[in-house]
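S.K.: sequence and predicted structure, then a few things I'm wondering about:
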Amino acid sequence: MILDTNVVIDLIDGAGSADFVARIAALQSRHSLVVNEIIFAEISSRYASADDVFELLSALRLRLIRLSLVDCHRAGAAFGVYRREGRSRTTILPDFLIGAQAEGQGWPIVTRDRKGFAKYFPKVDLIDPYEGS
């Protein structure tokens, strides 16, 4: 199960309610929670070094799982659909890489942004940690 950057930031900042924290703890008791190098990069601006980010991930009990080339290809294919729909963004969006990896691994995504993932990765289960079980 992969955590989207917005959920990791909420964990770091302590922004979630007690229910949010309990839901993440419940997920963590049943599943390995992971991030990839895209999420690592997105949270890195808050820290002085990569070692600091690794320490944070360890403290949160999050594993770093790298993207495969197949994941990258899947992301590129989804991004191609996005571009053919007339979208103006010309560089790949991080969510395409996160969604592609989740789809390839069969992982749900824990995110506050279900709409964006649902459109391009409809096979992926999406979990909003702010909603009830």
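M.R.: Here it is on my side, so go on.
S.K.: C-alpha from now on. contacts and neighbour counts both.
M.R.: Fine.
S.K.: buried ones in stretch 48-56?
M.R.: Residues of stretch 48-56 classed as buried under the neighbour-count rule (16 or more other CA atoms under 10 Å) are 53-54.
S.K.: for it, which outside residues touch it?
M.R.: 40, 43-44, 47 (CA atoms under 8 Å, 6 or more residues apart in numbering).
S.K.: quickly note the distance from residue 76 to residue 118.
M.R.: Residue 76 sits 16 Å away from residue 118, taking CA to CA, to the nearest Å as the criterion.
S.K.: whoops, I mixed them up, residue 66
M.R.: For residue 66, the distance to residue 118 equals 22 Å [CA to CA].
S.K.: okay, one more to line up with it:
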Amino acid sequence: MTLVDTNVLLDLVTDDANWADWSIARLEAASLNGPLLINDAVYAELAVRYDRIESIDAFLDEAGLQMAPMPRAALFLAGKVFTQYRKSGGSRTGVLPDFFIGAHAAVDGLPLLTRDVGRYRTYFPSLKLIAPGA
């Protein structure tokens, strides 16, 4: 099983010239190790690109992605590491979904397929990342 970050899916949705091929190849490779998962935070971030729930659900179905609920322990951990981030001078306000995603992967022991490694490496150092250069 692999948890997939929003940025990887947006590469597919937008057919990103720089990253779509990389993301498709990593999704295909990860699917050989079990189901590809997203959580509520990824779903919500991805939903910004869709006008209808049926459209996003069709994309997820076509991509072979399954919803995985976030464990309560992951929600708690996300809040704690977000507090740590803010106390250490972090000022960006739109980063909380990253902490939900990282905490979910950490608590469930899932590898995380992402292109955005900075905060994950800093706040979830034990997390196995599938990322460029990793």
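M.R.: The structure has been received and is ready for your questions. Just so you know, these numbers come straight off a predicted model, no measurement behind them.
S.K.: more neighbours: residue 76 and residue 118 of structure 1, which one.
M.R.: residue 76 (17 against 14; other CA atoms under 10 Å).
S.K.: OK, contacts around the more buried one?
M.R.: 92, 96.
S.K.: which strand or helix spans the aligned partner of it in structure 2?
M.R.: Taking TM-score structural alignment for the superposition, residue 76 of structure 1 sits opposite residue 79 in structure 2. Element membership of residue 79 of structure 2 [criterion: DSSP states H and E] is helix 72-87.
S.K.: what span of structure 1 is the helix or strand just after that helix aligned with?
M.R.: Following helix 72-87 of structure 2 in sequence order, the next helix or strand is helix 96-108 (DSSP H and E). Taken onto structure 1 by TM-score structural alignment, helix 96-108 of structure 2 occupies residues 93-105 there.
S.K.: identify the residues contacting the matching stretch?
M.R.: Looking at stretch 93-105 of structure 1 with CA under 8 Å, 6+ apart, the contacting residues turn out to be 1-2, 4, 36, 38, 67-68, 70-72, 74-76, 78-79, 108-109, 116-117, 120-121, 123-124.
S.K.: buried residues, that stretch. List them.
M.R.: Neighbour-count burial for stretch 93-105 of structure 1 flags 94-103 (criterion: 16+ other CA under 10 Å).
S.K.: in structure 1, which spans are helices?
M.R.: Shown for structure 1, the helices assigned by DSSP state H span residues 5-13, 18-30, 37-44, 50-59, 69-84, 94-105, 114-120.
S.K.: contacting residues for the residue in structure 1 sticking out farthest from the centre?
M.R.: Of all residues in structure 1, residue 86 sits farthest from the chain's C-alpha centroid, using CA atoms, centre = their mean; the distance is 25.1 Å. The contact partners of residue 86 of structure 1, by CA under 8 Å, 6+ apart, come to none.
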